[in-house]
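In: Prediction below, plus the sequence it came from.
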Amino acid sequence: MSEGNGPTEGQDKVQSSAPPNAVWPLRDKEGNVTVPFAYGTIAFWQGKRAQEYQTHKWHVYVRGANNEDLTPLIERVIFQLHPSFNNPTRVIDTAPFHVCELGWGEFEITIRIFFHDGPEQGLEIKHMLKLFPRVGEPSQKKPVVSERHDEFVFNAPNEGLLQRIGMCNTRMPNGGPAWATIEPFFSPLNEHEELLRIQAAQRRVQAEITLVKEELENEEQILSFLQDEVKKLEPSIVKKPPGT
């Protein structure tokens, strides 16, 4: 899946062009504190002259939904790459939480996120590295972006965690040149689309609940019918005395 040793990117300071973020922290009706974030991959085709095992330069990352600096909240992110890479377990303990590599094949990346003052087990998500466009031929001008918006949800966070969440209200200032390369291709958080996605998921869950209830009602009707049939048969059953 990989050529082996990927490029090492510098960490020069650049100014983020991310849009302003929402008011933090965010709370839902149940009192849970939520932090929107995004994760994904961006892959650049290296052209027809690229080496056989270096056809794409790709990036995998975790970021704030509007490119906020999540360093106060996130302790470290572990990216588990394909075992063919040198050092496939990449531990990133400061923003940007990001890995850049060269390779030729698609594979599933496991991303484990650990929080300061948060649950010890952290959060594990999986994301498929996409190198090839769904339609048409690869282009050096347009990378393949596979990104998803989601939320960290903290149930009754302690005071330390709550303070850290409140500190994640500034745009990340130190992205570096590799980050500057992919930042223009980040998808902005669209609250309307996100709401529609959540509502669609809720409808699917409700439909599944309704289906289970209907199946349960059918089972109860069958059970009731069988019990009635047994009662009808009981008077006709003649018990023989013992020993006969």
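Out: Yep, it's here.
In: C-alpha only now, for contacts and for neighbours.
Out: Fine.
In: longest strand of this protein?
Out: The longest strand of the chain (DSSP state E) is strand 33-45.
In: Now the element after that strand, going C-ward?
Out: strand 56-64 (DSSP states H and E).
In: Show me what counts as buried in that next one.
Out: For strand 56-64, the neighbour count (16 or more other Cα atoms under 10 Å) marks His56, Lys57, Trp58, His59, Val60, Tyr61, Val62, Arg63, Gly64 as buried.
In: For those, work out which two are farthest apart.
Out: His56 and Gly64 (25.2 Å; Cα to Cα).
In: one step back: reformat the buried residues of strand 56-64 as TSV; add distance to Ala95.
Out: Formatted as TSV, those follow (distance: Cα to Cα, whole Å):
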residue	distance to Ala95
His56	24
Lys57	20
Trp58	18
His59	14
Val60	13
Tyr61	10
Val62	9
Arg63	8
Gly64	10
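In: what about the helices in this structure?
Out: Remark: helices assigned in the chain by DSSP state H are 159-166, 176-182, 191-233.
In: re earlier: just the buried residues of strand 56-64 now: which is nearest Gln80?
Out: Nearest member of the buried residues of strand 56-64 to Gln80, counting by Cα to Cα, is Val60, at 10.5 Å.
In: measure the closest one to Phe79 for me?
Out: Per Cα to Cα, to the nearest Å, Val60 is found 8 Å from Phe79.
In: who touches both of the two?
Out: In terms of Cα atoms under 8 Å, 6 or more residues apart in numbering, Val60 and Phe79 are both contacted by the residues Val99.
In: My guess is Trp179 contacts Pro96. True?
Out: Yes: here Trp179 lies in contact with Pro96, judged by Cα atoms under 8 Å, at a distance of 7.5 Å.
In: dropping in the other structure now:
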Amino acid sequence: MPAPTGTKRVRGVQIYRPFVYGTEAIPFDPENRPKDAPPDHTHKWKVFVRGVNNEDISYWLKKVQFKLHDTYANSVRMIESPPFEVEETGWGEFEIAIKFYFVPESNEKPQQIWHGLKLHPYHGDIEQQKRDRSMVSSVCYEEVLFNEPVEAFYDILTGGPQVGKSKSGKGGKSAVKALPTAEIPLKSNPGNKFSKEEESKELDRLTEAAKTVQRLIVEEKAKLVKEEARLQELEKTEGKPVKKK
């Protein structure tokens, strides 16, 4: 019996789509404090889900739910169109639940991840960043995997260029949207640090770190052999230590 329309899956196929998520926070300027911020709040912050390099992800992601701390009014925020983000003010750090709802054609269940809101600098020159009131950015790269997607969703994920409506009226050329991609950019830029270039640098750093670990292991083994030899010499001249009961 054939599968109902819209539920037949493309067997043996896995498709992934990359995205970034995280938070950005900046301390209030004491001389230009937001008028609507509660007296105990110290920072303005934002939580977001974006495409890598701000690419469009709305063709597979329908809406995003952000679950804030219970002390916030309306702590569950549902964002139903891009940009998928929530702006707030606050004074403390907490875990934010981020729930993804895919487009109806996907026939996929929602997925959830967690991310910790960071208000204070945690690397680099921390004291200087505090003095400068620098933005604190905590961003993660992630990929969502669609295992054997249904045929309609497969077409959306892999379909060719889509023709949009013309803005110039009759006789005008239609705009062509770029083919959806799962590739990260070749080079990094100020607005996006996730790229093949940075990936290559990270692999180089991991390779060097592995070499350092191996060198330290060899050095520690040599020290251990030397100490064991010294212990044997002491046992010959001084005798074995007596264990106390």
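Out: Here it is on my side, so go on. Predicted model, so just to flag it, every value in this text is computed and none were measured.
In: Glu75 of structure 1 -> structure 2?
Out: Residue correspondence to structure 2 (TM-score structural alignment): Glu75 of structure 1 is matched to Lys62.
In: Can you give me the distance of that match to Pro83 of structure 2?
Out: For Lys62 of structure 2, the distance to Pro83 of structure 2 - Cα to Cα - is 11 Å.
In: Please enumerate the strands of structure 2.
Out: Under DSSP E, structure 2 gives strands at 14-27, 43-50, 61-67, 76-79, 84-90, 95-102, 111-116, 136-147.
In: which bit of structure 1 covers the shortest one?
Out: Translated: strand 76-79 of structure 2. Against structure 1, strand 76-79 of structure 2 falls on residues 89-92 (TM-score structural alignment).
In: So for that stretch, what gets flagged as buried?
Out: In stretch 89-92 of structure 1, counting by 16+ other Cα under 10 Å, buried: Val91, Ile92.
In: who touches that stretch?
Out: Outside stretch 89-92 of structure 1, the residues touching it (Cα under 8 Å, 6+ apart) are Arg76, Val77, Ile78, Phe79, Gln80, Leu81, His98, Val99.
In: next one: stretch 33-43 of structure 1
Out: For stretch 33-43 of structure 1, the surrounding residues in contact (Cα under 8 Å, 6+ apart) are 25-28, 56-66, 127, 129-131, 143-157, 165, 182.
In: Quick one: the residues in structure 2 that it pairs up with.
Out: The aligned range for stretch 33-43 of structure 1 is 15-25, by TM-score structural alignment.
In: Quick one: average offset of the matching stretch versus structure 1, please.
Out: Taken against structure 1, stretch 15-25 of structure 2 registers an average deviation of 0.5 Å after superposition, with mean Cα distance after the TM-score superposition for structure 1.
In: what comes up buried for that stretch?
Out: Applying 16+ other Cα under 10 Å to stretch 15-25 of structure 2 flags Arg17, Pro18, Phe19, Val20, Tyr21, Gly22, Thr23, Glu24, Ala25 as buried.
In: CSV for those residues, including distance to Lys201 of structure 2?
Out: Converted to CSV, these look like this (distance: Cα to Cα, whole Å):
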residue, distance to Lys201 of structure 2
Arg17, 22
Pro18, 19
Phe19, 20
Val20, 19
Tyr21, 21
Gly22, 22
Thr23, 24
Glu24, 24
Ala25, 27
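In: Return the closest of these with respect to Gly90 of structure 2.
Out: Closest to Gly90 of structure 2, out of all of these and judged by Cα to Cα, is Ala25, at 9.6 Å.
In: Now check structure 2 for the residue matching Pro133 of structure 1.
Out: Under TM-score structural alignment, Pro133 of structure 1 pairs with Pro121 in structure 2.
In: In this structure its match contacts Gln129, no?
Out: Yes: with contact defined as Cα under 8 Å, Pro121 of structure 2 reaches Gln129; the gap is 6.9 Å.
In: With neighbour numbers in mind, choose between the two.
Out: For the pair Pro121 of structure 2 and Gln129, the greater number of neighbours falls to Pro121 (20 against 16), based on other Cα atoms under 10 Å.
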